[in-house]
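S.K.: missing the sequence, but the structure's below:
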């Protein structure tokens, strides 16, 4: 299988991570994106009586066979007092039930935090800032639609990209070249993924090795062309550089698929060698 494209959402440049397996949305990222207001912290929200009851309803929707457990948990609900040890223990029990059926999960590392299904994510967004809430409603709705019809997501992404390039004053010729570049990038990334390149840093390393003989070190290129943090190197490439790096990626992918290496180290070396060959052709 090829590298899975990220399904993360973006709010004003801040990433809201989404799990590729299960489609859960990071509530921790939502809280940060909405301003990290202490009174709106996730733990304070999840312990509320209304939210605990809603979680139990969703547990029942997810697994009807848990009806006796859900009914018993409802019946055992103590007087709602978040400071009460007994109430907090009950709320933890509710959260565990939600985790057991896949409504909520936690993970560490990059993109770590508490994740939840879209219904819970939308409800949490309702408790955050008005601006963020309105954005989240639309973003999550679009995400659900795109899970049903993946092609819709591709069309929307393409339309957004074209609008952004037009705002940057890019020519129709340039925009066409960038759109044509996408399948070549996918072909290259799929080859890397199939041959042991699995993490973002290793993808970036291999790509930098393709670029190096053609545009130099990516760090130097970004500084020389005035690229801001988060901008793609392609945003500052000439038509010739775009064509050359695309060709180098396709050449790299074909060789990786033919030679069948495994791991980022050897894939990076193959990528660099392909970049050198293309750079040599340009300089003849």
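M.R.: Yes, it's here. Source: prediction; values computed, not measured.

S.K.: For the rest of this, base every contact and every neighbour count on C-alpha atoms.
M.R.: Will do.

S.K.: For burial, what's the neighbour tally of the nearest residue to residue 126 once chain neighbours are set aside?
M.R.: Leaving aside its chain neighbours, residue 126 sits nearest to residue 133 (5.4 Å; criterion: CA to CA, 6 or more residues apart in numbering). Counted with other CA atoms under 10 Å, the neighbours of residue 133 add up to 19.

S.K.: One more: the one 4 residues further on?
M.R.: By other CA under 10 Å, the residues close to residue 137 number 16.

S.K.: Within the helices and strands, which one has it?
M.R.: If you go by DSSP states H and E, residue 137 is part of helix 130-148.

S.K.: In terms of secondary structure, what does that helix contact?
M.R.: Packing partners of helix 130-148 (3 or more CA pairs under 8 Å, 6 or more residues apart in numbering; DSSP states H and E): helix 118-126, helix 150-167.

S.K.: Give the buried residues for the first one.
M.R.: Right, the one you point to is helix 118-126. Within helix 118-126, the residues that qualify as buried are 118, 120-122, 124-125, counting by 16 or more other CA atoms under 10 Å.

S.K.: cool, the last one as well?
M.R.: For helix 150-167, the buried set under the neighbour-count rule, 16+ other CA under 10 Å, comprises 153, 162, 165.

S.K.: May I see the helices and strands packed on helix 130-148 organised as a markdown table, with distance to residue 74 added?
M.R.: Output for the helices and strands packed on helix 130-148, formatted as a markdown table (distance: least, CA to CA, whole Å):
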| stretch | distance to residue 74 |
| --- | --- |
| helix 118-126 | 19 |
| helix 150-167 | 39 |
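
S.K.: Can you show me the strands along this protein?
M.R.: 9-11, 14-16, 25-26, 104-107, 113-116 (DSSP state E).

S.K.: Name the stretch among those that sits most buried.
M.R.: Comparing these by mean neighbour count (mean count of other CA atoms under 10 Å), strand 25-26 comes out on top with a mean of 28.

S.K.: Check it against this one:
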């Protein structure tokens, strides 16, 4: 069974820091901690998130942003108790600008690099990470590579539509753990829309990545075609890998 991993708001994927303060991010929901930004800027009580959010200009900005981002399925602001206040990245950038020009420039540069897929950012993250987290990040990257390659193969071999791609993924998890992605998330008390792999440990990432690699090779070697045959291959190869665990 998959173990509970660090929450998304932990330091495993930490990329942002300023003046010695780590600024937590929730990549699943594209949110940044306003509380950490405030601490990084010196922690002036008069400029705390709660005070800034009351300003008429701030309220107007958030209202306009809500109208612009019509497809978002969650609130742009979230209070997480002792973890502090998290906000959509555009709100966080506006708050950083309010707090400090230097902080705004730093957060803007780092977060934009993340959103545009600047791979050199990964080296900077790895340099700051612990040995354990360096290993996790490396395996997460490899897992993503194997997943993308398998997805490409599935497309070439006649898999189409979100339902059928999800079926292939679920068959991989069923073969390995006898659980669907939804069930695995429930076991870990995770929201349904989060990326499950962000909450897997290193061994689990290796297992899933290896399974998707051998599944891809099986589909290509046997020239499997179609939604159901490809999904069956995912299940069959996952079961084979599970016997080695």
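M.R.: Received, thanks. Because the structure is predicted, anything quoted here is derived from the model rather than measured.

S.K.: that older thread, okay, the residue nearest to residue 126 of the first structure and residue 201 of the first structure: tell me how far apart.
M.R.: 32 Å (CA to CA, to the nearest Å).

S.K.: likewise residue 115 of the first structure?
M.R.: Distance from residue 115 of the first structure to residue 201 of the first structure, by CA to CA: 23 Å.

S.K.: swap in residue 267 of the first structure?
M.R.: Distance of residue 267 of the first structure to residue 201 of the first structure, computed by CA to CA: 13 Å.

S.K.: who has more neighbours, these two?
M.R.: The residue with more neighbours, out of residue 267 of the first structure and residue 201, is residue 267; 29 against 11, by other CA under 10 Å.

S.K.: So what does the more buried one match up with in the second structure?
M.R.: Residue pairing (TM-score structural alignment): residue 267 of the first structure is matched to residue 230 of the second structure.

S.K.: contacting residues around that match?
M.R.: Neighbour list for residue 230 of the second structure: 154, 157, 159, 168, 219, 224 [criterion: CA atoms under 8 Å, 6 or more residues apart in numbering].

S.K.: For those, please prepare CSV with the additional fields neighbour count and distance to residue 196 of the second structure.
M.R.: Shown next, in CSV, are those (neighbours: other CA atoms under 10 Å; distance: CA to CA, whole Å):
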residue, neighbour count, distance to residue 196 of the second structure
154, 25, 20
157, 18, 25
159, 22, 22
168, 24, 15
219, 21, 24
224, 19, 27
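
S.K.: how far out from the middle of the chain is stretch 179-189 of the second structure?
M.R.: Remark: stretch 179-189 of the second structure is offset 16 Å from the chain centroid, using CA atoms, centre = their mean, to the nearest Å.

S.K.: What residues of it count as buried?
M.R.: By neighbour count on 16+ other CA under 10 Å, the buried set for stretch 179-189 of the second structure is 179-181, 183-185.

S.K.: And for stretch 153-170 of the second structure?
M.R.: For stretch 153-170 of the second structure, a neighbour-count test (16+ other CA under 10 Å) marks 153-154, 157, 159, 164-165, 167-170 as buried.

S.K.: Between those residues, which sits nearest residue 139 of the second structure?
M.R.: Nearest to residue 139 of the second structure, judged by CA to CA, of those is residue 169 at 18.3 Å.

S.K.: which one in the first structure is aligned with the closest one?
M.R.: Alignment note: residue 169 of the second structure maps to residue 207 in the first structure; criterion TM-score structural alignment.

S.K.: In the first structure, mark out all the helices, start to finish.
M.R.: Counting by DSSP state H, the first structure has helices at residues 27-33, 42-46, 49-62, 67-75, 85-100, 118-126, 130-148, 150-167, 172-194, 200-215, 218-225, 239-259, 264-283.

S.K.: Output those in a markdown table, with distance to residue 110 of the first structure appended to each entry.
M.R.: Output for the helices of the first structure, formatted as a markdown table (distance: least, CA to CA, whole Å):
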| stretch | distance to residue 110 of the first structure |
| --- | --- |
| helix 27-33 | 11 |
| helix 42-46 | 18 |
| helix 49-62 | 27 |
| helix 67-75 | 34 |
| helix 85-100 | 20 |
| helix 118-126 | 20 |
| helix 130-148 | 22 |
| helix 150-167 | 24 |
| helix 172-194 | 19 |
| helix 200-215 | 11 |
| helix 218-225 | 22 |
| helix 239-259 | 27 |
| helix 264-283 | 20 |
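
S.K.: which of those helices is buried the deepest?
M.R.: Highest mean neighbour count among the helices of the first structure (mean count of other CA under 10 Å): helix 27-33, with a mean of 22.

S.K.: what about the residue nearest to residue 126 of the first structure, distance to residue 111 of the first structure?
M.R.: 21 Å.

S.K.: again, but for residue 208 of the first structure
M.R.: Per CA to CA, residue 208 of the first structure is found 23 Å from residue 111 of the first structure.

S.K.: Same check on residue 215 of the first structure?
M.R.: Per CA to CA, residue 215 of the first structure is found 31 Å from residue 111 of the first structure.
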